[in-house]
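Enquirer: This is the structure alone, sequence omitted:
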């Protein structure tokens, strides 16, 4: 394949031009690098490189102005706005920026297309006067101010233009307008040495410059194929065809240079793939099948540049050399999330910092590394102490003095000025730079440098303009500047695979092209309206509309195909995408054109989704596991450990053998188990005061009076020291008070009914040994019994439950079920185990009962364990826990522990249901 650039250079040499003497103007800098390479191949001896400029650089050279970016222009515009707007009507900078950027875009278009500003602004003002919502003859102040704004647009434009020109600065459109005014003079002296290559859509200023240069013998080479140029309805040639018909120069001269490559033989494959990531993966598969020589003339062009990272991850192993034209967005760096979070924290404007925000900052990999893992310890402290909100002092106390001084820059006061906040960010950057080693982490240093540039740029703007007065405004412009920054890749631009966006493909040609995201809404991008100028007014003044923007995409698309031999066009078939999986109109047009030598193949690729069989896990017991079980037996099996095994042996293995526990997190709302802890601790505090004392009504009434204060105290001890005056936690606090108060009232009723109560034990840890001859090591059992009392000469072993329990859940009919059916018998298992531990240590001569007091079922009182036995046609229930009861339970308990400790019995996973609170 002979590329377009090669054809141009050969033509120039044929005409006798010495290439180093010429100045080349191209649509992009990337095309300039290719041009330089091709020129080097034209000579066998060393020559000086010719001047090669992008069209933007040429416009700057002509106008003798420095181009300002949108952010700098916005700051200058606000100064103009304040000088021309009455103080009582002027908006603050943040509100101003919401609409001013659109207005700057319109100023830019007006200048680029050489529209008379007064005419269009007066027209626009008249339209707004007709459109406003007031139907009364006497307009309100709001309507008057609204119309006054539109009438002032010419003043805003003129004053902004005047101020910028005095400083020899300009936004891009003004640069073009000024360049077009100087083009005629410049062309008379220098035009004969200028060559313009590969342009398509030109604004009015560029058209005027081109015509002035053409009239003075400059060369303009167009890259358009004959088949498209001669088709009056095809958008590929919309612009170039118009120039050929309307420019005076082309009345007598031919257009250079129309080619005829599009109709040559091409293999075109249109491939539908679900999801954008799927397209990146499949593009990688296509590349894996190409030879090294094919890869050297292959380009992957991303219709959606957001696919850069997935495409890089999908690169196959056969890619030895890769040149990436697009920049790596700064937003993907580890610093992006950190500075974004710091800005969000500042914008919230709270005196105390929310724990999730603080943890998010500390969890950032850069903070972790720079703090030498002190941040990790700080996170654990926040979680273990359930600190919902932290003051800056509390945060700094979590670190050593040296690290604390650095961490302080992460939490500047929201009362600080924008400059002070930016200086904090600057100090953070210096800290990170000192901690990052260049030889180990070059990419993060490069990211850090770009953040340094952003902060310095903002500091410069803040110093020159006093406009940013709120953290919110600072946050907005910080994000604005970061969005424009990219990390440029360094590679060998003329070797291996080329990865680029659509705009970077201008003027360049490849044998093999892989184009992704050929979807409606992406290629072309569709309608957008970031302008105050109505569509009809744009048409009147020849400003670009969506029609012209679509034609630009059309040209780029067909240019990629023009000289290519193999083309892979990938589109999204996923109906959940923005356009519902609709393929681009370009693909439909390719089919309609039906070129004879174009072999178009259609295919749909569906990713292979293997069937997933969810098999229950089985963990065989190893010597190490058996050793852990022996240690656990020595320490003592608890009721919760054994019921965990009954429910699901795999959970027992994870929790008690591997030691895997639920991840500790800060509780924003009191969890149900925390609520239970507060109830238990409150009752423990009260009843410890009456151990071995006959309980009286006076005791309980005193406890009721003290309940609100004691519950709040326990709440702070267990949960957090934050105020409990609002939100869900206030409701939960009141629920706990109600639970405790209702329980104490129930006890009073019991006493009033003639029941005597003497508390023997409260929240007592008990242990007992269990004789199991089959095991050659001692086995212990233990647990924390909530309460043991003597009521009417009956020993009661009581387990508190803050969830709802009913009597039937504490009754059994078959002893073997108690260690196999968790759903039905976990509660009797627990209370019998407490009874066994207690009575093994403290044999009693009185009758014993074991059971539950349910705080959601207090009206039922003490729910007793019972054994249902059939006697003839009757079923009787025995609630007494006697020697026979304990003997039967002990037999089942030993059987269960033998199963747990049996080397041949694996830990089998059970299919379990998810239940509510217990």
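Expert: Yep, that arrived. Keep in mind it's a predicted model, so treat the numbers as computed, not measured.

Enquirer: okay, CA-based contacts and neighbour counts for the rest of this
Expert: Noted.

Enquirer: Which helix or which strand is home to the nearest residue to residue 787 once chain neighbours are set aside?
Expert: Take residue 787 and drop its neighbours on the chain: the residue closest to it by Cα to Cα, 6 or more residues apart in numbering is residue 762, 4.5 Å away. If you go by DSSP states H and E, residue 762 is part of strand 757-770.

Enquirer: Tell me the helices and strands packed up against the helix or strand just after that strand.
Expert: The helix or strand immediately downstream of strand 757-770 is strand 779-791, counting by DSSP H and E. Using 3 or more Cα pairs under 8 Å, 6 or more residues apart in numbering; DSSP states H and E, the elements in contact with strand 779-791 are helix 623-635, strand 757-770, strand 794-801, helix 822-841.

Enquirer: close enough to count as contact, the residue nearest to residue 787 and residue 784?
Expert: No. Using Cα atoms under 8 Å, residue 762 is not in contact with residue 784; the gap is 9.1 Å.

Enquirer: Which one of the two is surrounded by more residues?
Expert: The neighbour comparison of residue 762 against residue 784 (other Cα atoms under 10 Å) goes to residue 762, with 22 against 15.

Enquirer: Spit out the contact partners of that one.
Expert: Each residue near residue 762 by Cα atoms under 8 Å, 6 or more residues apart in numbering is listed here: 684, 687, 688, 691, 785, 786, 787, 788.

Enquirer: Out of the residues you listed, which two sit at the greatest distance?
Expert: Within those, 691 and 785 form the most distant pair, 14.6 Å apart (Cα to Cα).

Enquirer: Among these two, which residue is more densely surrounded?
Expert: residue 785 (23 against 15).

Enquirer: what's next to stretch 132-141, contact-wise?
Expert: Residues contacting stretch 132-141 (Cα under 8 Å, 6+ apart): residue 143.

Enquirer: here comes the other one, which I'd like you to weigh against the first:
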């Protein structure tokens, strides 16, 4: 394969020209690097390298102006806006920057295409006047301001450009307009032969400059267009070159070099649909493995990313055998981990809150760059701080709160969470100090943190630039304005890769591929909306005005992409075109029209394929854990200390949960309880009732007791919320509702007790929160002790009948405490978990000799207080109808004990594994 650059060099040599004395002008700097390399390989003798410039650098050298960055332009333009705007309340810089970016783009286009400024601005304001229609004779204030804006556009432009020219500065369009005005002067000053090569779409200023140099000097120009596209009057790949050949006066007397015939040569074109962007990146890695196996050493292979956001996934998908790699695009700063840290800090301080939401605080404390700052004597203070926040349910924290929790790290915490006070200067100062703190830490182990140090250096430069802009212009009236400019700079800045630009595999964007040729080309994201980019109207200039003034529209932009796409294919021998099979309206739609066009041309045979990741079907099996000797030993320890009723019901529900929680002692992750959880509410209600009833043990309940309790409800509930919910806030929102619900539960319960007393019932409190430890279960099969332990909420006498009461803050119905099938007591959790717990309490109390038969046991449900005391009930279906028995006697206890033994034997049975159950939610 002979590349376009090689063809140009050979032609110049055949003309007998001294290459060292030429000035080469190319579309990009990247192309210049390849030109220099080809010159060295095609020249037998030692020579001085010629001057090689990109078109932007060349035009800038003619103009005598210095190109200013977009961000700097925004500040310069705001100076113009403030100077010319006599309104009482002009737009703030933050508001201004949102529409000014678009207007600057329009200024740029107007100048690049040499449009008469006054004419187009008058045209635009006249259009807006025509658009305005109102039956009212007088215009509203809004309409007046709207029309005034359009009438001022020409004044904005004139003042702005005059200011820039006075300071020898310019944006790209102004540089081009100035260069067009000075091109004759440039020719007189520079007696050198120019060679233009590889151009396609040119703006009016570029056309005028190049034509002037061609007509008045011995300059040469080389195009790279294939005959297939050039001779087809409707093919967009040849749109611009056909226009240049037809319209340029120079080509009336000079040949049009060159129209080549490379496209029709045999090519292997593979069109592969891959789901999602990451899938494309992974598939590119597979293609490279195949190319390596086919003895293609990747020296003339290029990966062209239609969507440049794929750079990081593609780099992560590179096979290990690739030793040399050159990335043209630069690594975007917005993808660096430090970007997420400063984004979090800006969002945290933007509105200057008095306290910060705990998730935002944890996010910053957990950041990979921040966490090392909290290490002291190999102790991770950040983790300790996060655990404290979670344990104490602290939903909102101030900087002072954080410092109080970790006094020794006050400087770092103040740096991160100290108020920015709506002050951009303070925000910049804090950010720069933080970067220096990070740098000092990373310097301690410099060899391990080379890349991280590079990150901090680039961000240091970025914040230095922000500080310079703030000091020079003083337009940052808020943190939001600073944040906006920060994001603007961040999106345009890159971290350049270091390496040998001419060796190994090449990774580039579509524009970097200009003038370059490769044997093997892999193009990703060939989808509508990406290649080509599709319609976008980010302009104040309407489409009809653009057409009238020969400004580029989406049609011309599509033609530019079409040329670059087909030019990559011209000399290539093997092509892989990859598209995303999952249409996304925001990030590219269905496969590109370019693919359909290749099919319709019918010049090359396209090999289509759909690639999907290999997904092995893994059968979802329920977990099982065998009962090893170590597990049995652990179970014996639990048995000696005492199984709790809740742990036994947990085993009934799901043996695997029992294994994790009791055998392995794995606790659930302790998150911040933003809103009061059901178990917290239950604990508060239980503890409140314990406080009220504990002093009455052994006494008969009276109206006076209950009336006194009612007066203490609010303070007692609040006290227990503060203990149980730690530092959680219960003064607002759902938590306040939970607080009121807890008070209402207690009040309703006491009122129900009061009603019973007034009705003449005699209630005597026997025990409150009775704690039974190590109540022995007689199991002859074991040679070790097995016990059961637990707390009974309340035991009382109701008109002489002993009652065992379990409080439930959830809703329980009578049917949920009834039992028919005793054999299902320890296996049917959903049906019998509550009767099992009730009988556990009865068994413990009876075994400890505390109570005598007969007795009753049951539940008081705070969500079903109207149901009263829900008694445990045996249902006997031996007769024609069901007989309900609520009294618990010795026979009941014996029946329960038999089932309890079955459950314990099951737990210790080494032939029965801990088996995960499918839990329906």
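Expert: Received the coordinates, thanks. In this text, all values refer to a predicted model and were calculated from it rather than measured experimentally.

Enquirer: Quick check: TM-score for this pair?
Expert: Overlay of the two chains. TM-score (TM-score structural alignment, normalised by the length of structure 1): 0.96; 911 aligned residues with a Cα RMSD of 1.9 Å.

Enquirer: Touching, residue 836 of structure 2 and residue 827? I think so.
Expert: No. Using Cα under 8 Å, residue 836 of structure 2 is not in contact with residue 827, being 10.5 Å away.

Enquirer: the more surrounded of these two?
Expert: The neighbour count for residue 836 of structure 2 versus residue 827, taken as other Cα under 10 Å, is higher for residue 836 (24 against 17).

Enquirer: Aligned against structure 1, show me the partner of that one.
Expert: Counting by TM-score structural alignment, residue 836 of structure 2 lines up with residue 829 in structure 1.

Enquirer: Am I right that that match is in contact with residue 818?
Expert: Yes. Using Cα under 8 Å, residue 829 of structure 1 is in contact with residue 818, at 6.3 Å.

Enquirer: can you pull out the helices in the stretch 151-300 of structure 2?
Expert: In the stretch 151-300 of structure 2, the helices defined using DSSP state H, counting those that start in this stretch lie at 172-189, 204-216, 227-230, 239-247, 277-293.

Enquirer: Using CSV, lay out those together with distance to residue 326 of structure 2.
Expert: Below are those laid out as CSV (distance: least, Cα to Cα, whole Å):
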stretch, distance to residue 326 of structure 2
helix 172-189, 28
helix 204-216, 30
helix 227-230, 31
helix 239-247, 31
helix 277-293, 15
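
Enquirer: so which of those helices gets nearest residue 13 of structure 2?
Expert: When the helices of the stretch 151-300 of structure 2 are compared (using Cα to Cα), the closest one is helix 204-216, at 19.6 Å.

Enquirer: Excluding residues flanking it in the chain, which one is nearest residue 886 of structure 2?
Expert: Nearest to residue 886 of structure 2 is residue 873, by Cα to Cα, 6+ apart, at 4.5 Å.

Enquirer: ok so, going back, residues contacting the match of residue 836 of structure 2?
Expert: Neighbours of residue 829 of structure 1 in contact, by Cα under 8 Å, 6+ apart: 639, 643, 818, 819.

Enquirer: Map residue 355 of structure 2 across to structure 1 for me.
Expert: Using TM-score structural alignment, residue 355 of structure 2 pairs with residue 352 in structure 1.

Enquirer: Quick one: neighbours of its match, just the number.
Expert: 14.

Enquirer: how close does the closest residue in space to it that isn't next to it in sequence sit to residue 447 of structure 1?
Expert: Leaving aside its sequence neighbours, residue 352 of structure 1 sits nearest to residue 391 (Cα to Cα, 6+ apart; 4.6 Å). Residue 391 of structure 1 sits 31 Å away from residue 447 of structure 1, going by Cα to Cα, to the nearest Å.

Enquirer: Looking at the two now, which is surrounded by more residues?
Expert: Comparing residue 391 of structure 1 with residue 447 by other Cα under 10 Å, the one with more neighbours is residue 447, at 23 against 13.

Enquirer: so which strand or helix has the more buried one?
Expert: helix 442-464.

Enquirer: post-alignment, that helix versus structure 2, mean distance?
Expert: By mean Cα distance after the TM-score superposition for structure 1, the fitted helix 442-464 of structure 1 averages 1.2 Å away from its aligned residues in structure 2.

Enquirer: okay, and that helix goes to which residues in structure 2?
Expert: Counting by TM-score structural alignment, helix 442-464 of structure 1 sits on residues 450-472 of structure 2.

Enquirer: what sits against the aligned residue in structure 2 for residue 496 of structure 1?
Expert: Under the alignment (TM-score structural alignment), residue 496 of structure 1 pairs with residue 504 in structure 2. Each residue near residue 504 of structure 2 by Cα under 8 Å, 6+ apart is listed here: 298, 299, 300, 323, 324, 325, 326.

Enquirer: repeat for residue 21 of structure 1
Expert: So residue 21 of structure 1 contacts 50, 193 (Cα under 8 Å, 6+ apart).

Enquirer: and the gap between the residue nearest the centre of structure 2 and residue 370 of structure 2?
Expert: Compute the mean C-alpha point of structure 2, and by Cα atoms, centre = their mean the closest residue is residue 340, 9.3 Å away. In this view, residue 340 of structure 2 and residue 370 of structure 2 are 12 Å apart by Cα to Cα.
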